[in-house]
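1. Here's my sequence, what's the structure:
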Amino acid sequence: MGHWSFLVLVVVIAALAFDFTNGFHDTANAMATSVATGALPPRVAVVISGALNLVGAFLSTEVAKTISGGIVDDTLVTPWMIFAGLVGAIVWNLLTWLFGLPSSSSHALFGGLIGAVWVGAGVKGVHFTEVTEKILIPAVASPVVAGVVAMVATYLAYVITRRGREREVTRGFRFGQVASASLVSLAHGTNDAQKTMGVITLTLISAGILSHGSGPPWWVVLLAGMAIALGTYAGGWRIIRTMGKGLADIQSPQGFAAETASTTVILASSHLGFALSTTQVCSGGILGAGIGRRLAEVRWGVAGRMALAWVFTLPAAAVVGGVSAAVAKQGTAGIVVICLAAVAVAVAIYTISRRDPVTAGNVNDQPTAPVVPATTAA
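-> Purely as a prediction, here's the structure:
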């Protein structure tokens, strides 16, 4: 059996730091439409979402197993490779948060790990068949499925309630949004918290602390759930604004339809062990809900920028992870250099963000970035 070392401890801390960024980066997935429509006050929304992310972390470990023994060869991976991959994921998460782009934290993690392992162990260290089947194909299919389901659900919701009083209909769907947004948060915990569990488990396997093929220990599940819950409570208001106000003109029936469609897709994928992007699923649901309402405004310029971020996330994080791995494999000095560089980047990004702060108080203001509106009728 192996033993705990300073490097293993550093990797576990970095994994939990990534989990925290995942939380505030992805709070918008569950709560953006509820905040935008007024179904939930912003602060109440993040409290509910954080608590349910924690609960969701305990419901399944299938995705964690996909990461710890699926996309990379755990017999070739070392803790410093995992550390380098985490740095790539964290840097990309912070950068896209700065610009309010709801990119995939999941794909940032996968990209960082793939780049780091490729540099550290060679191409044989990456299971590209597994990457294609359980990451790339779901990445393409899941937002389309969620979008189509949300579009149909939105259309039916307006057809069924067209003779009802607008105020009563809105109130009813707002109550429904509280339930559906809560389910998205629960589903997010079952999918995204597991990714950090998988990374920590992979680290423990690579250090010889756990045997090959092991699942995450209970304390790993607990720490990962707590980290993503705390990150969720932090808010991630910049991305909530983009998804709630910048992507489409959303009313309560649309918000309910989008959240319900997203929950269905995420929970089904978690059960099957598909490590998909909850961001892409929820964004697809919001777009589908926008298209599904007659005369709703869908801002295709914002959608286009989001799509570009999705395309570049995995390769960009892989490049940062690969560069970090090339430095980290030089030994302790390389690890220290990467740590200092990552901290400097994080501080710089946070400093820049304070020039145009987005908070719970102004989250429902329209984004200042230019958008290209298009009107779509169902």
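2. For the rest of this, base every contact and every neighbour count on C-alpha atoms.
-> Will do.
3. Identify each buried residue in whichever strand or helix holds Ala84, please.
-> Per DSSP states H and E, Ala84 falls inside helix 79-98. Neighbour-count burial for helix 79-98, counted by 16 or more other Cα atoms under 10 Å, picks out 79-94, 96-98.
4. Val169 contacts Thr161, doesn't it?
-> Yes: under the criterion of Cα atoms under 8 Å, Val169 makes contact with Thr161 at 6.9 Å.
5. Same drill for the two, tell me which one is more crowded.
-> Each of Val169 and Thr161 has its neighbours counted (other Cα atoms under 10 Å); Val169 has more, 17 against 14.
6. gap between the strand or helix carrying the more buried one and the chain center?
-> According to DSSP H and E, Val169 maps onto helix 166-206. Here helix 166-206 is found 10 Å from its chain centre; the criterion is Cα atoms, centre = their mean, to the nearest Å.
7. another one to check against the first:
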Amino acid sequence: MVTTLLVAVVALALIFDYTNGFHDAANSIATIVSTKVLTPFQAVLLAAVFNFAAYFFIKDHKVANTVAKIVVEQYITLHVILAGLIAAITWNLATWWFGIPSSSSHTLIGGFAGAGITNALYLGAPALSAVNAHYILTIVAYIVLAPFIGLIMAYIITILILHICKRARPAVAERWFKRLQLVSAAMLSFAHGTNDAQKVMGILYVALIASKVINSGAPMPEWVPLACYSAISLGTMSGGWKIVKTMGSKITKITPLEGVAAETAGALTLFMTERLAIPVSTTHTITGSIIGVGLTKRVSAVRWGVTINLVWAWIITIPISALIAGLVFVLIHVIG
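-> Next up, the predicted model:
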């Protein structure tokens, strides 16, 4: 029974990773598509290749370790993980369908935490005893900090570029920035892979511990990162065109120069947070970067109505995912 359930959990985790890929493909390719530097197919191919390239360079999996510690080990069961994954996939697909660039990362974290809390209540323990407050508070803090850091970095990078290139001929500058955008989009796709694939690695790692396949503290089996990077890359190949439209054109109009600035800022923010072992949202980060680029022109260049709707999606993602996971966990026990 445990083996069958574990197989189901692994399959659902990789399905979530796949949905993360096509849901978050927009993060790394929206600007390069909207500036017409690449066609949509060329863009997703570039993003998928660099999503997977992270597998060969990132070996310490700090973000995965953080995700694995969100729920206290004694409350982690395969049913908790199963409920969290079902909730995360459900919310991911719903937001993708409506073209809302919510965070796949926070969906997964909210689902995992919500199922853990429900399990604690089911066992008669205090709800919050199921989660490690330090990790949850850090993640919640970076809902605000990650886009703000991206915004500030994009603003500074854009101003620096404009200053350096103030004497350049516009046609020559645009040609060079179209080439540079290939580099910045590749950087952002690589950073997306390093941060987002690791979240599912953390879930699979605790699933293997919960099912007694490995002991707590044991090294992560090599097939876990290989499977996660493969799934997210395949998902990216599937694209996410509704979200591409929102990210690439509805927040602010993007030029190749601004695309380079936004993608570079987003990538640097993700590299920094990965080193700090903080599972941040790629969606939030690049959105903040795009806003930062828009602010260099004027405040009204940013379509604040669209931005406010995005912020509301960010705010409700964790609690709604947690609620869905709790309901699924109860349903599993009722059926079981």
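8. Which position in the first structure pairs with Leu182 of the second structure?
-> Aligned by TM-score structural alignment, Leu182 of the second structure pairs with Val178 of the first structure.
9. show me what contacts its match?
-> For Val178 of the first structure, the contacting residues are 34, 39-40, by Cα atoms under 8 Å, 6 or more residues apart in numbering.
10. corresponding residue for Ser281 of the second structure in the first structure?
-> So Ser281 of the second structure corresponds to Ser277, using TM-score structural alignment.
11. Likewise for Gly240 of the second structure?
-> Using TM-score structural alignment, the equivalent of Gly240 of the second structure in the first structure is Gly236.
12. For its match, which non-adjacent residue is closest in space?
-> Closest residue in space to Gly236 of the first structure, ignoring its immediate chain neighbours: Phe24 at 4.4 Å, by Cα to Cα, 6 or more residues apart in numbering.
13. Tell me the residue in the second structure aligned with that neighbour.
-> Using TM-score structural alignment, Phe24 of the first structure pairs with Phe22 in the second structure.
14. Name all residues that make contact with its match.
-> Contacts for Phe22 of the second structure (Cα under 8 Å, 6+ apart) come out as 232, 235-240.
15. Mind reading off the mean deviation between stretch 80-88 of the first structure and the second structure?
-> Here the mean offset of stretch 80-88 of the first structure against the second structure after fitting is 0.6 Å, by mean Cα distance after the TM-score superposition for the first structure.
16. Residues contacting stretch 323-341 of the first structure, please?
-> 80-81, 84-85, 87-88, 116-117, 119-120.
17. Please tell me how far the residue nearest to Ser104 of the second structure when sequence neighbours are not counted sits from Ala26 of the second structure.
-> Nearest non-adjacent residue to Ser104 of the second structure, counting by Cα to Cα, 6+ apart: Asn20, 5.8 Å away. In this view, Asn20 of the second structure and Ala26 of the second structure are 11 Å apart by Cα to Cα, to the nearest Å.
18. And for the first structure, the residue most distant from the center?
-> The C-alpha centroid of the first structure is most remote from Arg163, which lies 38.3 Å away (Cα atoms, centre = their mean).
19. Tell me the secondary structure at the alignment partner in the second structure of that one.
-> Aligned counterpart of Arg163 of the first structure in the second structure: Arg167 (TM-score structural alignment). Three-state assignment for Arg167 of the second structure (DSSP: H, G, I helix; E, B strand; the rest coil): coil.
20. mind checking how far Arg167 of the second structure is from Ala173 of the second structure?
-> Plainly put, Arg167 of the second structure is 10 Å away from Ala173 of the second structure if you go by Cα to Cα.
21. Do you have the strands of the first structure handy? List them.
-> 296-299, 373-376 (DSSP state E).
22. which stretch among these comes nearest Ser68 of the first structure?
-> Evaluated over those, closeness to Ser68 of the first structure peaks at strand 296-299, with 38.3 Å, by Cα to Cα.
23. any idea how far the residue sitting nearest the centre point of the first structure lies from Thr278 of the first structure?
-> Centroid-nearest residue in the first structure: Ser105, 4.1 Å away (criterion: Cα atoms, centre = their mean). Distance, Ser105 of the first structure to Thr278 of the first structure, by Cα to Cα: 9 Å.
24. So for the two, which residues contact both of them?
-> Residues touching both Ser105 of the first structure and Thr278 (Cα under 8 Å, 6+ apart) are Asp26.
25. Please, where are all the helices along the stretch 1-150 of the second structure?
-> Assigned by DSSP state H, counting those that start in this stretch, the stretch 1-150 of the second structure shows helices spanning 2-34, 40-53, 62-68, 78-97, 104-122, 133-164.
26. Any idea which of those gets closest to Ile316 of the second structure?
-> helix 104-122 (9.7 Å).
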